[in-house]
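1. Predicted model follows, preceded by the sequence.
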Amino acid sequence: MTLWTSRDAVAATGGRATRDFAVTGVSIDTRTIQPGDLFVALQAARDGHDFVAQALEKGATAALVSRLPEGVPEDAPLLVVPEVLAALEALGRAGRARMRGKVIAITGSVGKTSTKEMARIALTGQGNIHAAEASYNNHWGVPLTLARMPEDTDFAIVEIGMNHPGEIEPLARIARPHVAMITTVAAAHLEAFGAIEGIAREKGAVFRGLTQPGTAIIPEDLPVTQLLRDCADAAGALVIGFGQQGMAKPLKAETVDGATPVRARVLGETADFTLASAGTHFVMNAVGVLAALSAAGADVQKAAKHLSDWRPPLGRGAVEVLGGIRLIDDAYNSNPTSLSAGLATLARLTGGRRVAILGDMLELGPDEIAMHADMATDPSMLAVDLVHTAGPLMRALHEALPRDKRGLHAETAAELAARAGDLVAPGDIVLVKGSKSSKVSTVVDALRRTSQSTPPGERTA
């Protein structure tokens, strides 16, 4: 099905087409490009113009460029614009403008991608669904998601992220969501914001992009909940809280063998579902998702039924049987809030020794060492038997732990990974968690190499 004709793309971007074309997709990566795609020559770590010839050879119908790339003939199918990123943003705005369905935006310090996937899967059978790929939530990811959106989309789920002040509002204004959900506000990127209140204000800026009337889905029970409410009120949004005291809340959630049957009350409606996870943070986000979908006009009962089909993405809390151990792979990201949630998940699983393998939490600002040490007093640490640590910041936690809980410490995750066989024993329940840049995922890889893995999704525990 045609996504963009050259005429539509020219009208959206103000560019010049060298010839007529019709594309069926939009791509920024020649490694995954499909025949019929419009290749967008973004300038990032490398200049996308250097790959235009390759994209066309691999079947791209046309390329979005700001100049004639080297090795590309003048009569090649090109959409020439003054600046490629600005043109992609314009294409995203046009994609959003022509779509008549409902848009749901999801942001938060933790859980954006897993919550976006919950929403996508929960909407199964309720029309044409379009969602952001992977973690496409930044200055190019959001417009790319919208540029890829078919005109007949009934529900779109857009993920919006940030690293620095001022990033969320412009993306929200491009997406113009009908419903915006904040998963939580935590001490992430504190180097750029200075305090948790600054992070909350930045997250709350998502409400400024809401269509009118719009709905704000916010987490209750946070120290900054009122600040989020103030942001929503200032944007003229209807506010729905989710959490233990919210309009959407779990009534019952008990983990059994790693899965969690849940009964929830969502805007006056009772819904039952089972999550393939032991994490209470996943339960809360699932309840928030149901509130968001209800606000967008979806059927809550159908959505709850399909939540049972959701699985945590790799590296974000998925539980798998790995040889003789059970592994919680949460190595994609970490901050004090998400680490506390990960430890709570580990504490709820029973049947063996509980082992945590932890890499540095990054971008926490001047108090980062104290924040690492403070994790020794996290309530869930009482149930953890052994803690291995990697990284200069995690040394503070290693030294703060009681001696009987101290495992190995290494300055790098690679050093710890090299001793994978010494970290765990058959029967252990193992949490691996750290910021992505700490590369603690190398420990997960090492554990997989030394054990026989059951693929995630086939068997969970």
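-> All right, it came through fine. Quick caveat: nothing in here was measured; it's all calculated off a predicted structure. Numbers count the residues shown, from 1 in each chain.
2. C-alpha from now on. contacts and neighbour counts both.
-> Noted.
3. Determine the number of other residues adjacent to the nearest residue to Glu254 once chain neighbours are set aside.
-> Counting by C-alpha to C-alpha, 6 or more residues apart in numbering, Glu254 lies nearest to Thr260, which is 5.5 Å off, once chain neighbours are set aside. The number of residues packed around Thr260, counting by other C-alpha atoms under 10 Å, is 22.
4. burial of the nearest residue to Val26 once chain neighbours are set aside, as a residue count?
-> Once flanking residues are discounted, Val26 sits nearest to Leu38: 4.7 Å by C-alpha to C-alpha, 6+ apart. Leu38 has 30 neighbouring residues, counting by other C-alpha under 10 Å.
5. Likewise for Asp309?
-> Asp309 has 16 nearby residues by other C-alpha under 10 Å.
6. Thr377 too?
-> A count of nearby residues for Thr377, using other C-alpha under 10 Å, gives 12.
7. ok, it to Ala370 distance?
-> Distance, Thr377 to Ala370, by C-alpha to C-alpha, to the nearest Å: 12 Å.
8. same question, Val432
-> Taking C-alpha to C-alpha, one finds Val432 at 21 Å from Ala370.
9. Among the two, which residue is more densely surrounded?
-> Taking neighbours as other C-alpha under 10 Å, Val432 and Ala370 compare with Val432 leading, 28 against 13.
10. Helix or strand: which one has the residue sitting nearest the centre point of the chain?
-> Compute the mean C-alpha point of the chain, and by C-alpha atoms, centre = their mean the closest residue is Thr113, 2.0 Å away. Counting by DSSP states H and E, the element that carries Thr113 is helix 112-122.
11. Contacts made by that helix with the rest, please.
-> 106, 129-132, 134-135, 157-161, 183, 282, 285-286, 289-290, 293, 302-307, 309-310, 312-313, 316 (C-alpha atoms under 8 Å, 6 or more residues apart in numbering).
12. One more to weigh against that first structure:
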Amino acid sequence: FYPAKGDYYHCELVSADPTVVVRTEEGATVATHLVGAYNFENIAAALCIGKFFGVAASDAHQAIAAYVPSNMRSQVVVKGTNTVILDAYNANPSSMEAALRNLALMKAENKLAIIGDMYELEEETAAEHERVGRLLTELRLPAWVCGAHMQHAAKVNPAVMYFPDKLKLVAHAQANPVGHTTVLIKASRGMGLETILEYL
């Protein structure tokens, strides 16, 4: 159905740094408020559904341009000189990988991943957090990792800064202010990692 040429609806990803820009099949370039190339498929799906139900292209374009994510789901927040991608509503292995890869692709000179535990992984907990640690090594991303499970990421990647709890993370953030940096904040909901935003 979408988004490749020859499909019912065709559109292309122009950029995602930090927010997604698409070129529609009508030739319009539409800037959205959604972060990450991983959201391109969602935008393409919305445009495809709009076409199917006879929504005017201009109205569909306006709708995706006007949508502003909230509730800590890929929100872009400007905090001082920092651009923060606040994605602390939830985290699982696939969404964590997508968010980290997206951060790595951004052109920002300074980047920092502040990430916390992924919950409800049962017997896969240690292995999946180790995988995050190895991914951070592969992507060469500076990271502050927080939570009991993230010790597994720190074990395989000694370059990350590990904090067993948010109090220690906050203390570090206060003592080491971040500036002119694109920051990703991501963790499972139970971590409440969005509270670190106040200290950036």
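-> That came in fine, so what should we check first? Everything quoted here is computed from the prediction, not taken from an experiment.
13. TM-score for this pair?
-> Here the TM-score for the pair of chains, by TM-score structural alignment, normalised by the length of the second structure, is 0.85; 199 aligned residues with a C-alpha RMSD of 2.6 Å.
14. So which bit of the second structure is the helix holding Thr113 of the first structure matched to?
-> Structural correspondence for helix 112-122 of the first structure: none found in the second structure, per TM-score structural alignment.
15. Can you pull out the residues in contact with the longest helix seen in the second structure?
-> Taking DSSP state H as the assignment, the helix of the second structure that covers the most residues is helix 125-139. Outside of helix 125-139 of the second structure, the residues within contact range by C-alpha under 8 Å, 6+ apart are 93, 96-97, 100-101, 104, 117-119, 121, 142-143, 149-157.
16. if I look at the spatially most distant residue from the centre of the second structure, how far off is Lys107 of the second structure?
-> Farthest-out residue of the second structure from its mean C-alpha position, per C-alpha atoms, centre = their mean: Gly54, at 31.9 Å. Gly54 of the second structure sits at a distance of 38 Å from Lys107 of the second structure (criterion: C-alpha to C-alpha).
17. and if you look at Ala126 of the second structure?
-> 31 Å.
18. Settle it for me: which of these two has more neighbours?
-> Taking other C-alpha under 10 Å, Ala126 of the second structure and Lys107 do not tie; Ala126 has more neighbours (15 against 11).
19. what does that one align to in the first structure?
-> Using TM-score structural alignment, Ala126 of the second structure sits opposite Ile369 in the first structure.
20. before we move on, what about Lys111 of the second structure?
-> Checking with TM-score structural alignment, Lys111 of the second structure has Arg354 as its match.
21. tell me, how many neighbours does its match end up with?
-> Arg354 of the first structure: 24 neighbours (other C-alpha under 10 Å).
22. got a list of what it touches?
-> Contacts of Arg354 of the first structure by C-alpha under 8 Å, 6+ apart are Leu346, Ala347, Ala383, Val384, Asp385, Leu386, Asp428, Ile429, Val430, Leu431.
23. Quick one: mark the members of those that sit in helices.
-> With helices taken from DSSP H, the overlap with the contacts of Arg354 of the first structure comprises Leu346, Ala347.
24. buried subset of the contacts of Arg354 of the first structure?
-> Neighbour counting by 16 or more other C-alpha atoms under 10 Å classes Leu346, Ala347, Ala383, Val384, Asp385, Leu386, Asp428, Ile429, Val430, Leu431 among those as buried.
25. Out of those, which is nearest to Gln245 of the first structure?
-> The closest of these to Gln245 of the first structure turns out to be Ala347 (C-alpha to C-alpha; 24.0 Å).
26. I'd guessed that closest one sits against Leu386; true?
-> No: contact criterion C-alpha atoms under 8 Å: Ala347 of the first structure and Leu386 do not qualify, at 11.9 Å.
27. gap between Ile240 of the first structure and Ala292 of the first structure?
-> Distance from Ile240 of the first structure to Ala292 of the first structure, counting by C-alpha to C-alpha: 9 Å.
28. okay, and the common contacts of the two?
-> Contacts common to Ile240 of the first structure and Ala292, judged by C-alpha under 8 Å, 6+ apart, are Ile217.
29. Comparing those two, which residue is more hemmed in?
-> Ala292 (29 against 23).
30. Now do the same contact list for the more buried one.
-> Ile104, Val179, Ala180, Met181, Ile217.
31. Beyond the helix holding Thr113 of the first structure, next helix or strand please.
-> Downstream of helix 112-122 of the first structure, the next assigned helix or strand under DSSP H and E is strand 129-131.
32. corresponding residues in the second structure for whichever helix or strand comes after that following strand?
-> Counting by DSSP H and E, the next helix or strand C-terminal to strand 129-131 of the first structure is helix 141-147. Using TM-score structural alignment, none of the residues of the second structure align to helix 141-147 of the first structure.
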